[in-house]
Each structure stands twice: as structure tokens, then as C-alpha cells.
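A.B. asks: predicted model and sequence below, questions to follow.
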Amino acid sequence: MKNLNRLLLISTLASALSLTACSKKEHSHEDGEHEHPSHEEGHQEHGHGHGGGISVTHYTTEAELFVEYPPLILNTESAFAAHLTWLKDFSAVNQGQLLVSLTGGGHPEERVVATVSQTAGIFRPVMKPQYIGKRRLQLILTDGTQQSVHDLGEVEVYPDAKTATEHQAVAEEESGLIAFTKEQQWKIDFATAPAVTRAMRDSVSAIGVIKPRAAGQAIVTAISTGIIKSATNDFPHLGQKVLAGQTLAYLSPRLGGDADLAALSLAIEQASITLDQASYERKRLESLLTLEAVAEKRVIEARQQERLAQANLTAARKRLATYQGGEGGIALKTPISGTVVAVNTTAGASVEAGQSLLQIADLDKVWLEAKIPESELSRIQTLTGGFFSLNSLSQAIALEIGKNARLVAYGGLVDANTRTVPAILEFSNPQQQLRLGMTVNTQLYTGVAQNLVAVPASALSDENGQSVLFVLKEGESFERRVVKASIRDGDWVGISQGLIAGERVVTRGAYQVRLAATAPAAMGHGHAH
């Protein structure tokens, strides 16, 4: 068996050494077309590592490197297939240059530079080592002002293929791994992240509703029966921004009894005549007073009658103006600044006394009212905050009391009907994205925390009641792993069993990886050769 493995390895190395004699064409299984690379590229792009080949996955803060290359042999061309991905968005590196460097071992540095091949993300430098022994291998990506240094540590440069074969261990391929190539990853919304150990805060589930603050809402009502008139050419509408004290509309009270517009006009005429008479009488008495023909008391009384007549005329005119055009009527003003969130009437509509006409709310700061089940109350030691999401797929919004939230109330009475206790948190509503009345999935922190291996919540999927992750074993190989999920804290989920810190999991694109395992044909091969 050992001899058979050795023969297979020698055969593979011979294939690697003959790369320059191979066809200088690139072939994609996905579209079946052939492309002709430039003369200076002059090497094939390979898929997954061949037996006896070396493959490495390496990360920096900027990029991921997945490289495949044959053992390094003196004076022999070794073709590298380096797949480079920007970690900021997991896109293929499509420009720049890749430097391959061999240093150390008491020999001069050897280096070779390559630009991106015809397949974005893949660089194909060819190194022809001139010195044997242990050397330090580095692959350095430079793209404008960015640089990503991938130090792969010490490697051995062998004097010949036979020696390389004798020293290379034949790696047994793990069974059950899922092949999902870099080319496939680059085409979809894909990302991975390492599992980390972090303090995970325990929480309890609650029913949450987004509500306006107590002082952050106002309802404009009709103070009497009447007709609504617009204060401007634009009647209040949903989403309109208003300021405290702003007149939004006018209410023209409805005439009662036998009153009509003619009667109001007659009242003005009568008040005007009464005022004229009072003015004439006051002037007459003032003239007699200068002749000392009347008592001063009568003049004072005449002046008072004139003022009273003037007041009656003014009131009569206002009563008539209420039912005429312009700005007549009772001004309906908003007591707070905010946004119009409800309009229950229109210009010209008849309304009844006490009817709700407009609702104004301050959406910059809102309340999360969470109703905690009675059975969960004993778990809460100290209410320190919580998090909520609009649905199971949306990103969680974390609230921490004393940082970005304020505890308004934590009820001391269990509701007799719902058997819940309310907790109210006040927080800012950026860009007013949250709408009043929304029901949200809410978790409230209990004040208890423990250190756990954790992954982003998006990495976890439920398969028939099992918590499943897809773990990156190598650049293009993944393992489906059943784990035991524990505490969820915002966008993180603790894993109590089945995963260790540092292992990298798929956080976006897990569905496509699962599809590659169950129906490879549906995903296509996608690897350039």
C-alpha cells in the first residue's frame, strides 16, 4: 500500500513538473468556453490540490489567501494558484500584484511577481528555486496603497523530485467535506468569520411594541361641533413635520338653534347702531359738562356705555368671521413638535365635539414596551438592557441602559389578563426607521453573563430542530457541523458544544454551501482550469 501511494505521488509530481508543457488555455466548467491567456501568464489554473500538492489558507486583517502549489524543487518551476479575497466585502482581488518571496537559509532572497490572471481573484506566479534547504515563504499582495503580507512560515526546497516524494506525507482527504470553490464564493453574497470567546449575556424573551413617549405624542381634537377648514393651501398630511404652536387647521363651530348667517349680520348692524348712539350721547354730555349743565357722573356713564357698545360690535363681527372664509374660526394648534402620524378628517368635513382629528408624535425618541412573562421574572437579577429585531432575519438592535437607552419603568404589578410585567426602555430612533405600533422580537438582559465560544447569529441555521454551522476547513472545503446553541446576545449566539474558538464559519451564503452539498449540479463547478 505504501509503494502504491508513493507511485501515485511520483506520478503527481511528474505532472506538476510538466505544467509548462501543458496547453496554455483556461477552461471553465461553468460555461464550457476556452480562453487564451497572455504569453507571460503561460500556465494553467488548477482546481483543488492534486495529491502531493500543498494548499494553505491564510488570513491577514485585509485579505484571505488560499494558495495551492506543488512541492518546491531545485531548478524546477513550481506554479502557484493563489486565490485572494478582500475581507471587507469578500470580493475577488481584481487588480494589483502578488510577490512570492523565498528568504533565509543563508541564501539570497528569491522573488517573483505576478499580476491577476484572466480570472479575477487568481494570481499564478511561477517560482523556480535556486537554493535548497529551509526557506521562508511569503506572498505579499500590493494594491495601490493597500498591502497584505501572508507569511506562510518555513518551507523545504528539495534537491530533486525523488527526495521531495520521500519527504512529502500523503495526506488522507477528509470524507464528507463540501466543495465550494472560490469562484462560486465570489459570485454570491458570501462571508466567513472566526468563532470567538466572549462574554455572552443571558436574556429572557418578551413581547415588544414600539410606542411614542408619554410626552412625545399629542392628539388634536374638535372642541365643538363644526366644520374643518385648512389653515394653508396644504391640509395636514401623514409624515408632515410640524412645530409646537403651529396652527394646523381652523374649526368653524356649527350654528345652534335658529341662528343663521343673516341673524349674525343683523346682530352686527344692531351693535353698530348702538355704538353710534352711545358715541353721540357721550359727545353731547361732554359738551354740556363744559358748560356745567350736567353732572360729571352722567358723562362717565355715557363713556362706559360707548365702550360696551364697541365690545358688542367686535364680538358680533368675530362670530360672523368664524363662518366666513380666511382665517376665521377656532385655531387648532399642535402642542408639540413632531410628525403627523394620523389624519382622521379632511378640509370641509363636519366634525363632532371631542372627535380626534390629528395625531402628532415625536419619532426621534421612542419607547420599547416589553411585556415579560410572569414565569421569567425570577431570572432577572438586574435589568441592564436588551435587544430586539423586526424578524428572525433582521439585524438586532442592542439597547444598554446608561449608554444608548434609559429605563423608564419596570412594572411591579402582574397584569391579571396577560400574566406579564411591562418594562419600558427609551432610546433614539435613527432616521426614524422604526414605526410606532411595530411588534418586535425582544430579549431583555437578566444581568447574568458567561464566557462562551460565539459566532454571528447569521451563521446558524435550523435544520429539523438541529443547530447547524458550515465550518471552513480549507479555502474551498467546508464541513456541515451540528452544534449545540446556547445564549443569544444581540447578533451573537453562544455555542456550548461542537465548535472551538478560531474555527471559521460561513456567516453569509450558508444556503448555497448547503446546496453545493445536496445538489452540486445546481451550483455549477465554477473553477477555472
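C.D. replies: The structure has been received and is ready for your questions. Numbers count the residues shown, from 1 in each chain.
A.B. asks: alpha carbons only for contacts and neighbour counts from here, please
C.D. replies: Fine.
A.B. asks: quick one: buried residues of the helix or strand where Ala398 lies?
C.D. replies: Using DSSP states H and E, Ala398 falls within strand 397-400. Going by neighbour count (16 or more other C-alpha atoms under 10 Å), the buried part of strand 397-400 is 398-400.
A.B. asks: name the helices or strands packed onto the following helix or strand past that strand?
C.D. replies: Remark: after strand 397-400, the chain's next helix or strand is strand 405-410, criterion DSSP H and E. With contacts taken as 3 or more C-alpha pairs under 8 Å, 6 or more residues apart in numbering; DSSP states H and E, strand 405-410 sits against strand 420-428.
A.B. asks: let me know the angle separating the strand it packs on from strand 405-410.
C.D. replies: Orientation check (axes from the mean of the first three to the mean of the last three C-alpha atoms, to 10 degrees): strand 420-428 against strand 405-410 gives 150 degrees.
A.B. asks: not counting its own residues, what contacts strand 420-428?
C.D. replies: Here strand 420-428 makes contact (C-alpha atoms under 8 Å, 6 or more residues apart in numbering) with 213, 364-374, 385, 399, 404-415.
A.B. asks: ranges for the strands of the stretch 401-529 of the chain?
C.D. replies: Along the stretch 401-529 of the chain, the segments classed as strands by DSSP state E, counting those that start in this stretch run 405-410, 420-428, 439-456, 461-463, 466-474, 477-489, 492-497, 504-508.
A.B. asks: residues touching Asp489, list them.
C.D. replies: Going by C-alpha under 8 Å, 6+ apart, Asp489 touches 200-203, 387.
A.B. asks: comparison target, given below:
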Amino acid sequence: MKWVPTWCVGSLLAVLMPTIVPACHHGQTHAHSSEGSSETQIHGHSHGHNGDGGVPREAITLNGVKTQLFVDFPRLIAGQESPFSAHLTLLDSHLAVTEGRVVVELAGGGQPPERFSVTGPSSPGIFRPVVKPQHSVLRTVTVTLQSETVSETHHMGEFPVFAGFKEALGVPKTQEDESSIVFSLENQWMVPFRVAPVAVSVIRSTTAVFGEIIRPTDAEAWVVAPRAGRVTEMVMVAPGSPVVSGAPLFTLGGTHLEGADKTAFDLALKQADIRVKAARREVDRLRPLVSQGVVPTKRMVDAQTAVEEAVADQGAARKRLDQLERSQRVDGVVDGFVVAAPMGGTVMETKLVPGAWVSAGDPLLRIVDPARLFLEVKVPEKEVPRIQNVFGVLVRLNKEHAWTEIPREALVFVGTDVDPDTRTVPVRFRFDGIDPSRVVGMVVEARLLLDAGRNVLAVPLDAVTDDAGVDVVYVQTGGESFERRAVRLGVQQGDMVEVVSGLTEGEWIVVKGAYSVRLASLSTDSTGHGHAH
């Protein structure tokens, strides 16, 4: 962006006359020459409006890649000092440049280049090099900032070096727009403020909805006790602990026989063996006697029943002994049931207590995969016809967060039934990724994208203010001057909104701090002239 004065060609013919006016020297200067050019370094020198002899001043605003230059200076006169007031602003932060060296170069017109420089600002953001041209010709003027963090050259264009005061006063000055809103750079640097060019953006039709962050059912699992037992050999499974699928979590290494006397169990089994043998011998003894009719058949039936009971007691004794042996330590390791993680993830909840007795089916541990999330938005039934082609969704966790786009490829499903209670249809997207600000159950603001988008002029929503019911944007017409511009808005997408009319591509507007400019427009004092040029 560049604002320059309009010069009258007829007047310039009289300007470039070789009239020499004696120079007026201010302060201390040092001249340096190199390859036909000269550079003057100014030390401890400051100028205000006074001392210019009534010479009209020029004000130029240039936006570079990294910095904005707003420079104010008296018209150039051969042999006379013209103190420049160069305001330099960092475009990304809109803060004042606080260090570096500024060089003003006059070149062209068939004469050697002349350079005038100053090191460091006289106050934050304001550099005051004093230019004293020697040749009454048409010169190309550049202003260069050189610093450790940023270097940039601003090309101001062509300016005449007048032969004398009479010639400088003879050229009409471009009339300023008195309706402009003045808001000084010193004030801009003190508040949150930023300007940016109006540009073409892709804006898509959207519909506002509310969404909820949920967790897929297969991204969560409860670990339950596969059998009764005592919790032993538990690894570190506190909430927040990461686990790997298949990694051991704990062991169920105890039974209801824990602490029993193994000798007694051995004795019980041996006694059961003896009773089985004795019962079988009795059956063998009675069998021929029954066949001979010596003893009644009932005696044989009772003996066989005794064998069956003895065998049952024997089996129970053996089982009790086996359970006891499995629950005891072998080579320092519990011979029990090892429970492993069914999935990888993070432990979210645990009910495990070392040494505690659990029953089969008890829920003991909850594991989730924190990286796997869904965003489910609820679309009002009146908007359902518009969501047949969903192109994605914009989501914002809260006002402090920027809008995030979830692409169409992350669409999981579009519901087909209207919820009878909420009268909405669910649309679900994958919302994967580990982000502490994404909390399951959180309700968020969302906008469904309903088309592929159009190339339109768009500005940030923060650039638009409501002025008595009219949407207004403030256009920067100079470094410290702004124009109130009514605009007609179109489709909104996230933090951007389409501008149907009122702005032109490339115009620079206030995108942060627009309300401060509005306040300046209501002020009766000279808000824009809080400093001396």
C-alpha cells in the first residue's frame, strides 16, 4: 500500500531551477563519501513542526512485507535540512520498532546518491534522520531499516528537490480529507491493534450447530476379574499411567484356601484313598456271598454306595490340594492367573487394591485410548435437508481457541433418525489427536460446511463493528488516518466473513482494535496528533 502526493508537472518545471539558498546547519553532522555517494550520520537531533519556515509537509505510508512506514517531512529544498519523522511498525504484531538504523537515500536525476542515517529511535518507533539534499533535481527516495531482527527497504517514489523556499511554496499541496479519522501511531502501539489487506478467501456455506466431544466405544475397555482370587503382583496402574496392549497388569494368585495347612490336605487325601480301597475290598468280599445267597442283596447295594461316596471324597480332597498348591509360591513367583491389558492406552480409573479379594466379573480397571475421539454435532431437524452433502465441520472449543477444520474425510456417519427428545439428527466426525483441551463430554461451538466454497473478498469478524445497526469497517488511508466504511456482509465461516460490497481487494483495514478507532472518531480532541513531527 502506498500513499504519495500528486505533483503538478507544470509546477515542476519551475521547481528545478538552479537557485541556491544558503544552508542552515543544525547540530553536529559527519559526512562520509563512497563511490561518488555521500552519507550523513545525524547525532542527537530532533525536529518538530517549528523551524520548517512554513514549508508544506508530505506524509507517506508504505506497507512492506515486515514493516509499515509512515514518514512525515518538509518538502526537500537544495542545501536545506529536511527533518524526517519516520514511524516504523512491525506488521505482524503492530508494535513499534525499538532498535536499528534508518537510512534515507536520494538517488537518480543524474547526480550521485546521497544518504542520511540515524541510529536508534528518538522514542519507540520514531526515527528522525535529517535529510540535506545538495542537488535540485528529481530524486528517487528510499527509506531502509537495518536491525538485528528485521531489515527492509521502502521505496517512496520520486520527489523533487526544490531550488529554494519560493519554489517549494509555489507547488500546491494535496488537499487532505478532513473527514478522515485520526488515530496516532503512538496510540495504536499502546492498544491491541493490527491492520491487514483485504484479500480473496475461500468461503463456504455453513450452518451453526452445537457439538459434543465423545469417545468411541472401542476406544475404552474395562478390565474385569476373570475369576475369584486375591490381587497380587500388581504393576503400577495408577490413573494416568500408560499401558501397552498385552502387558501384564496384575495376578490373581490366591483362593479361599490361602493360608491352609498343606499337611492336613495331604492327610485328608490319603485317608480318602484308604476309604476308597476299603470300600472296594468290601464289595469284592460280598459279591460271591450274594451270589450264593449267604447275604442279602441289600448288603451289596450298600457297599457299592459306600465306594461311590469314598471316590467322591477322594476327588474333593485331591482338588482342594491342587488349588492350594497352585496358590502357593514356586521359585518366588505366584502360580496364579495373570491378567493382561486388553488394549493400549491410558489408565483412567482403577479399583485395584493390592492383596484385596475380588470375585469373578468385578470391574477393576478402565483403560482408554486418549487419541481417539469423535465430534458429534446435533443438527436441528429443519436444517436436515441442507446436510445431505457435508463437506466437513469447523469447531471451536471456546472463545480463546481458533476455529479448527475437520475435513470431509473424517465423516463417520450422518444419522437417519430424528431424536424425539431433542428433535435433532446426529452427524459424527473423527476428532483424533491428543490435546489436553479436548475433554470428553465438552460441548463446543461448530459449523457444518455445506459446499466446496467460493472465492470471495473476506475479512476477519473482528474487523467489523456495529455502528447504530450498520456493519462498519475502518479503512486505513494513511499511517494515522482512517475512513469509516459501511459494508454489506455475506456468508460467515469461522472467524471470517464475506464482504459483498463496500471494500476492494488490497485495501488495508483495521482487523484488531476497530473499536479504538471508533472511539477516536467520536473524540473532539486531536487524538491523532499526540506527538510532534
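C.D. replies: Good, I have the coordinates. Bear in mind that the values here come from a model prediction, so they are computed numbers and not experimental data.
A.B. asks: can you give me the TM-score here?
C.D. replies: Once the chains are overlaid, their TM-score stands at 0.73 when taken by TM-score structural alignment, normalised by the length of structure 1; 461 aligned residues with a C-alpha RMSD of 4.4 Å.
A.B. asks: now the buried members of the contacts of strand 420-428 of structure 1.
C.D. replies: 213, 364-373, 385, 399, 405-407, 410.
A.B. asks: re earlier: which one of the strands of the stretch 401-529 of structure 1 lies closest to Ala528 of structure 1?
C.D. replies: Shortest distance between Ala528 of structure 1 and the strands of the stretch 401-529 of structure 1, using C-alpha to C-alpha, is found for strand 477-489: 16.4 Å.
A.B. asks: how far apart are the closest one and its match in structure 2?
C.D. replies: Following superposition, strand 477-489 of structure 1 is found to deviate from structure 2 by 3.1 Å on average (mean C-alpha distance after the TM-score superposition for structure 1).
A.B. asks: report the buried residues of that strand.
C.D. replies: Neighbour counts over strand 477-489 of structure 1 (16+ other C-alpha under 10 Å) mark 477-480, 482-483, 485-489 as buried.
A.B. asks: what angle sits between it and strand 466-474?
C.D. replies: Angle of strand 477-489 of structure 1 versus strand 466-474, following the same axes, to 10 degrees, is 130 degrees.
A.B. asks: tell me how many other residues surround the equivalent of Gln130 of structure 1 over in structure 2.
C.D. replies: Mapped onto structure 2 by TM-score structural alignment, Gln130 of structure 1 lines up with Gln134. Residues within reach of Gln134 of structure 2, counting by other C-alpha atoms under 10 Å, total 19.
A.B. asks: tell me how far Gln134 of structure 2 lies from Gly157 of structure 2.
C.D. replies: As defined by C-alpha to C-alpha, to the nearest Å, Gln134 of structure 2 lies at a distance of 18 Å from Gly157 of structure 2.
A.B. asks: next, the equivalent of Ser375 of structure 1 over in structure 2: secondary structure please.
C.D. replies: Counting by TM-score structural alignment, Ser375 of structure 1 lines up with Lys382 in structure 2. Under DSSP: H, G, I helix; E, B strand; the rest coil, Lys382 of structure 2 falls in the helix class.
A.B. asks: same check on Glu376 of structure 2?
C.D. replies: strand.
A.B. asks: quick check: it touching Ile214?
C.D. replies: Yes - the pair Glu376 of structure 2 and Ile214 qualifies as a contact (C-alpha atoms under 8 Å) at a distance of 7.0 Å.
A.B. asks: leaving out sequence neighbours, find the closest residue to the most centrally placed residue in structure 2.
C.D. replies: In structure 2, the C-alpha nearest the mean C-alpha coordinate belongs to Ala402, at 5.8 Å (C-alpha atoms, centre = their mean). Leaving aside its sequence neighbours, Ala402 of structure 2 sits nearest to Arg396 (C-alpha to C-alpha, 6 or more residues apart in numbering; 6.1 Å).
A.B. asks: how far away is the equivalent of Val67 of structure 1 over in structure 2 from His533 of structure 2?
C.D. replies: By TM-score structural alignment, Val67 of structure 1 lines up with Val71 in structure 2. Val71 of structure 2 is 9 Å from His533 of structure 2, where distance means C-alpha to C-alpha.
A.B. asks: find the residues that touch each one of these two.
C.D. replies: In terms of C-alpha under 8 Å, 6+ apart, Val71 of structure 2 and His533 are both contacted by the residues Ser85.
A.B. asks: related to what we said a few turns ago, same list, the buried residues of strand 397-400 of structure 1, but as TSV with distance to Lys473 of structure 1 please.
C.D. replies: Output for the buried residues of strand 397-400 of structure 1, formatted as TSV (distance: C-alpha to C-alpha, whole Å):
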residue	distance to Lys473 of structure 1
Ala398	32
Leu399	36
Glu400	36
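A.B. asks: of those, which is the nearest to Thr518 of structure 1?
C.D. replies: So of those, ranked by how close each gets to Thr518 of structure 1 (C-alpha to C-alpha), first place is Ala398, at 36.2 Å.
A.B. asks: now for the closest one: what does it line up with in structure 2?
C.D. replies: Matched by TM-score structural alignment, Ala398 of structure 1 corresponds to Glu405 in structure 2.
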